[in-house]
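A.B. asks: turn this into a structure:
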Amino acid sequence: MAVANGSDAEAPAVTVTGTRTVAPANNSCTLATFDLPYITFYYNQKLLLYRTPAAGFPDAVARMTAALADALRVFYPLAGRIRQDADGALAVEGDQGAEVVEAEAEGVSVDDLAGGDCGQEAERVMQHLVPYTGVMNLEGLHRPLLAVQLTKLKDGLAVGCAFNHAVLDGTSTWHFMSSWAELCRAGGGAPSLLPMHDRALARSVRVRLELPASAEAHEKTDPNGPKKTLVARVFSFPEATVARIKAAANAALPPCAKPFSTFQSLGAHIWRAVSRARGLGPSDITAFAVFADCRSRLDPVLPPAYFGNLIQAVFTGVPAGMLLGGPPELAAGLLQKAIDEHDAAAVTRRLEEYEAAPKLFHYSDAGPNCVAVGSSPRFKVYDVDFGLGRPERVRSGGNNKFDGMVYLYPGRGGDGGIDVELALQAEPMQRLQKDHDFLLQPN
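C.D. replies: Purely as a prediction, here's the structure:
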């Protein structure tokens, strides 16, 4: 089956050559309150590109599929389906398995896709290297919660994954990916870090949800109307540039002040640049949201091995005139304050508010002129080695990329650089790409 790329044949075809199901033994788990807000998000998509001889593709697929079966025996929620009981509460049950798709795109090379700014044609190709584009998490009621596409490239292998976001967050995603790769290298066994599946440790409350009939039905209820056409780009900031941004944010702080972190400094830098690129007026409110990991914020804390969602969106907002007219430390200070104040009590209040009035979210709920950051440069995405070496590039798919959505990844070199994957409308993106203050390049 040939899959067209964009309009007609603007990019090389990706041809699906086979599909199978990989399943473990039957297990179940109830979704916690932390999980439920993501039921009307879309499957999270990750793409990893590996350079390997094309002749090794069948062996790689066989080893990766066998290791996936081993991984799913341990990470069993990814092999079930979402079920809703008569009271409207959600759980994951069953052993129907994950979907594995084999495909070919032998006219595409790794270098076509792994460059810093590969352009719109490469973006179109990449959307066909990850499964479940446009599939909302609520479809986990009848679809696999994990889908994997293994695509043979001219000189490599593309590993595209789609994870149901109502089942896991970024920390758990990369825990699973590193464990799957570890089992592939070892030829079986058990991963070195076992997942913790008791979601009652996070929150044991049954919440009734009234689910829409479909993604389309839910999107029609968005008061801000249909999604806008977006452009995605990757901006690679070397370690030296990241250090300059952090130093600039911290330069004016008094000696006794708490210094700004790399994330707070870079987040402020991005927020200000995107606000300039959007051409916001002085009184226009702009919001910043970070999906904060709450494992260390709970009391008692939960370890990184907790498998599920333990994130909450932390918001702050300010008029654009204040954001852009003030120094870098103003924006960084706003982020630091919002993040520091999101302690165990704040986490619990947010959970209680949701349980009292459950809501099906839209992207527009993030706020006006929003910049939202998901993923983290702390995730060791370039350590995911299936025996093929380190990935040449790690990217996100098109799902969950609304206007202003940012994914942060460590630079491939492992030297402290950070890749900023950003989605914006076309005109602001054009301005951002020419913004020397954002890129920190000479005029």
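
A.B. asks: from here on, contacts and neighbour counts on C-alpha atoms
C.D. replies: Noted.

A.B. asks: helices along the stretch 201-350 of the chain, start to end?
C.D. replies: For the stretch 201-350 of the chain, applying DSSP state H, counting those that start in this stretch gives helices covering 215-219, 239-250, 262-277, 320-325, 328-340, 344-356.

A.B. asks: do the stretch 51-200 of the chain as well
C.D. replies: Using DSSP H, counting those that start in this stretch, helices in the stretch 51-200 of the chain cover 57-74, 110-114, 119-127, 170-186.

A.B. asks: report the angle between the first one and helix 170-186.
C.D. replies: So the one you mean is helix 57-74. Interaxial angle of helix 57-74 relative to helix 170-186 (axes from the mean of the first three to the mean of the last three CA atoms, to 10 degrees): 120 degrees.

A.B. asks: can you report how many residues neighbour Tyr76?
C.D. replies: Neighbourhood size, Tyr76 [other CA atoms under 10 Å]: 26.

A.B. asks: compute the first-to-last residue distance for stretch 362-371.
C.D. replies: End-to-end distance of stretch 362-371: 15 Å, with CA to CA, to the nearest Å as the criterion.

A.B. asks: which ones are touching the nearest residue to Val61 once chain neighbours are set aside?
C.D. replies: Nearest residue to Val61 in three dimensions, chain neighbours excluded: Leu150, at 7.1 Å (CA to CA, 6 or more residues apart in numbering). By CA atoms under 8 Å, 6 or more residues apart in numbering, the contact set of Leu150 is 61, 100-103, 129, 157-160.

A.B. asks: what's the answer for Ser28, then?
C.D. replies: Counting by CA under 8 Å, 6+ apart, Ser28 makes contact with 76-77, 80, 91-94.

A.B. asks: could you also give me the structure for this next sequence, so I can compare it with the first?
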Amino acid sequence: MAGGGVVLVSSSIVRPVNSSQSGQTKIHLTPFDLSLLQFDYPQRGLLFSKPDSDFHLISRLKDSLALALEIYFPFAGRLVKTENLEDNTVSFFIDCDDSGARFLHCEAKSVSVSDFLQPDGSVPDFMKHFFPADDFKSCDGVSVPLLVIQVTEMKDGVFISFCYNHMVADGVSMWSFFHTWSKICSSGSGFNHKPLVLKGWFLEGIDYPIHIPVSETERSPPSRELSSVPITKEWIFHFSKKNILDLKAKANSEVASSSDMEVSSLQAISAHMWRSIIRHSGVSRERETHCKIVVDLRQRVNPPLEKDCFGNMVYLTSAITTAEELLDRGLGEAALQLRKLVSSQTNETCKRFAEDWVRNVKNLKSGIGSKVGDTIVVASSPRFEVYNKDFGWGKPIAIRAGPSNSISGKLSVFQGINEGSIDIQATLWGDVIVKLLADVEFLEHVTIA
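C.D. replies: Model (predicted):
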């Protein structure tokens, strides 16, 4: 099979067509934003078939990106850090100065679409070279762009990937931007797009900009422990519409007599993955295990925000139990715990988190994973419509997550290409992958391509 073979052809900065049109020069950052200061830039990418040579791929993508950045102007800005000498702290804000996004044009002439789409669901190691970030963290936004695009031309396909600063936006905002960019590119010109609505959520009683201890904003040195951590591998697990309906029905039937809450499809799938992974992770039965899930808070604060307002408005929260309870109490109880966790994220919860965070800034360097295999993190969402992103030569044929926050237990959840299906790209220790692929109970509800 082909190797990575990715060659950088050019690197350039793309700026909004009309500079200084935003009318917005400074965006203050909330506790929800600043808690992601040490998080990696999220990375995602879409695989397409190759357009005809007369499409003028790179020039059209760059020209339409400039128009999209005029609308989504925060992505063309930079992170600014200011020193507060009076209390030895620093503060951050987004300066919408039209500095621009970086655009990387690459080629991988030896790689074909079939190399990407392995029939067993495995994700090739070379794929990491198809993504733009080189260990970018949100705090690096003071010196690197807040958005980086990489377009890699392959033998018979094109891979368009991106990474973005998580303090500036979340998945809702990023995919909205990507959709707008694709529509502009496919139409060959701009279109009437309503002005961007910023999230505008600030908590009364909190002074901005927020002061953060200098020690919490410095990059953590590489961990010496990583050399002893097993190698992770990535795998795509496909849940067909039937798989999902069966899992959801099973979970709800197990808790029907004890709760009037209905478990969702995603909660059932997440619980199935959580139980299956912990069963094979070698975690002692007495040890606590965490399932961290991302909750969109736009409609949970009071007054609620617009569903598609731009910015980062997500919160990472954890369901916690022991491995013994997780494995012995069944799928329904695990899914119900996730259901209750999501329901508990209210306006009061948001206010309490923000107030506590400002009073006691901590854990910025803790990351999202665990080296001992007791934690899974469910990121992204099947609600994001990823297969309608047509830049003018056809819709995507696959989506992939790039390397970021990729300690074992990271699950990136995507809409499946078939209606009603869901795909999970799992980053797990190699031996856990092997055991999952031999686990009859796990595979009963998963479709291996």
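
A.B. asks: sorry, back to before: just curious, which of the contacts of Ser28 of the first structure is nearest to Glu353 of the first structure?
C.D. replies: Glu353 of the first structure has its nearest neighbour among those in Ala91, at 20.7 Å by CA to CA.

A.B. asks: return the distance of the alignment partner in the second structure of that closest one relative to Gly311 of the second structure.
C.D. replies: Alignment note (TM-score structural alignment): Ala91 of the first structure maps to Phe93 of the second structure. Separation of Phe93 of the second structure from Gly311 of the second structure (CA to CA) stands at 13 Å.

A.B. asks: and if you look at Lys410 of the second structure?
C.D. replies: Distance from Lys410 of the second structure to Gly311 of the second structure, by CA to CA: 23 Å.

A.B. asks: go on, Phe237 of the second structure?
C.D. replies: Distance from Phe237 of the second structure to Gly311 of the second structure, by CA to CA: 30 Å.

A.B. asks: and if you look at Pro74 of the second structure?
C.D. replies: For Pro74 of the second structure, the distance to Gly311 of the second structure - CA to CA - is 9 Å.

A.B. asks: and the two? which has more neighbours close in?
C.D. replies: Pro74 (30 against 24).

A.B. asks: could you measure the counterpart of the more buried one in the first structure against His175 of the first structure, distance?
C.D. replies: Matched to the first structure by TM-score structural alignment, Pro74 of the second structure sits across from Pro77. Separation of Pro77 of the first structure from His175 of the first structure (CA to CA): 14 Å.

A.B. asks: cool, and Ala268 of the first structure?
C.D. replies: According to CA to CA, Ala268 of the first structure stands 28 Å off from His175 of the first structure.

A.B. asks: what do you get for Gly416 of the first structure?
C.D. replies: With CA to CA as the criterion, Gly416 of the first structure and His175 of the first structure are 21 Å apart.

A.B. asks: those two: who's more crowded?
C.D. replies: Neighbour count, other CA under 10 Å: between Gly416 of the first structure and His175, His175 has more, with 24 against 17.

A.B. asks: what number of residues lie near Ala217 of the first structure?
C.D. replies: Residues near Ala217 of the first structure, counting by other CA under 10 Å, number 11.

A.B. asks: sorry, wrong one. I was asking about Thr82 of the second structure.
C.D. replies: 12.

A.B. asks: from Ala114 of the first structure, how far out is Lys380 of the first structure?
C.D. replies: For Lys380 of the first structure, the distance to Ala114 of the first structure - CA to CA - is 18 Å.

A.B. asks: and for Phe315 of the first structure?
C.D. replies: Distance from Phe315 of the first structure to Ala114 of the first structure, by CA to CA: 33 Å.

A.B. asks: likewise Gly279 of the first structure?
C.D. replies: According to CA to CA, Gly279 of the first structure and Ala114 of the first structure sit 31 Å apart.

A.B. asks: again with Glu341 of the first structure
C.D. replies: Separation of Glu341 of the first structure from Ala114 of the first structure (CA to CA) stands at 38 Å.

A.B. asks: between these two, which one's more packed in?
C.D. replies: When neighbours are counted by other CA under 10 Å, Glu341 of the first structure and Ala114 differ, and Ala114 comes out ahead with 18 against 12.

A.B. asks: ok, the aligned partner of the more buried one in the second structure - contacts?
C.D. replies: The alignment partner of Ala114 of the first structure in the second structure, by TM-score structural alignment, is Leu117. Leu117 of the second structure sits next to Val123 when contact means CA under 8 Å, 6+ apart.

A.B. asks: and for Ala292 of the first structure, the neighbour number?
C.D. replies: When neighbours are counted by other CA under 10 Å, Ala292 of the first structure registers 18.

A.B. asks: scratch that, Ser64 of the second structure
C.D. replies: Ser64 of the second structure: 27 neighbours (other CA under 10 Å).

A.B. asks: and for Ile269 of the second structure?
C.D. replies: Close neighbours of Ile269 of the second structure, defined as other CA under 10 Å, add up to 24.

A.B. asks: need the counterpart of it in the first structure.
C.D. replies: Under the alignment (TM-score structural alignment), Ile269 of the second structure pairs with Leu266 in the first structure.

A.B. asks: same check on Ile210 of the second structure?
C.D. replies: In the first structure, Ile210 of the second structure lines up with Val207, judged by TM-score structural alignment.

A.B. asks: I'd say Tyr369 of the second structure and Ser404 touch.
C.D. replies: Rather than Tyr, residue 369 of the second structure is Gly. No: the criterion here is CA atoms under 8 Å, and Gly369 of the second structure misses it with Ser404 at 11.2 Å.

A.B. asks: can you tell me which residue in the first structure aligns to Lys242 of the second structure?
C.D. replies: Under the alignment (TM-score structural alignment), Lys242 of the second structure maps onto Ala240.

A.B. asks: check contacts around that match.
C.D. replies: Gly417.

A.B. asks: check Ser406 of the second structure too.
C.D. replies: 369, 427.

A.B. asks: residue in the first structure paired with it?
C.D. replies: Per TM-score structural alignment, Ser406 of the second structure is aligned with Lys401.

A.B. asks: surely that match is within a strand?
C.D. replies: No: read with DSSP: H, G, I helix; E, B strand; the rest coil, Lys401 of the first structure is coil and lies in no strand.

A.B. asks: on that earlier part again, and of the helices of the stretch 51-200 of the first structure, who's closest to Glu10 of the first structure?
C.D. replies: The nearest among those, by CA to CA, is helix 119-127 at 7.2 Å.

A.B. asks: list residues touching both of Pro74 and Gly311 of the second structure?
C.D. replies: Each of Val168 lies in contact with both Pro74 of the second structure and Gly311 under the rule CA under 8 Å, 6+ apart.
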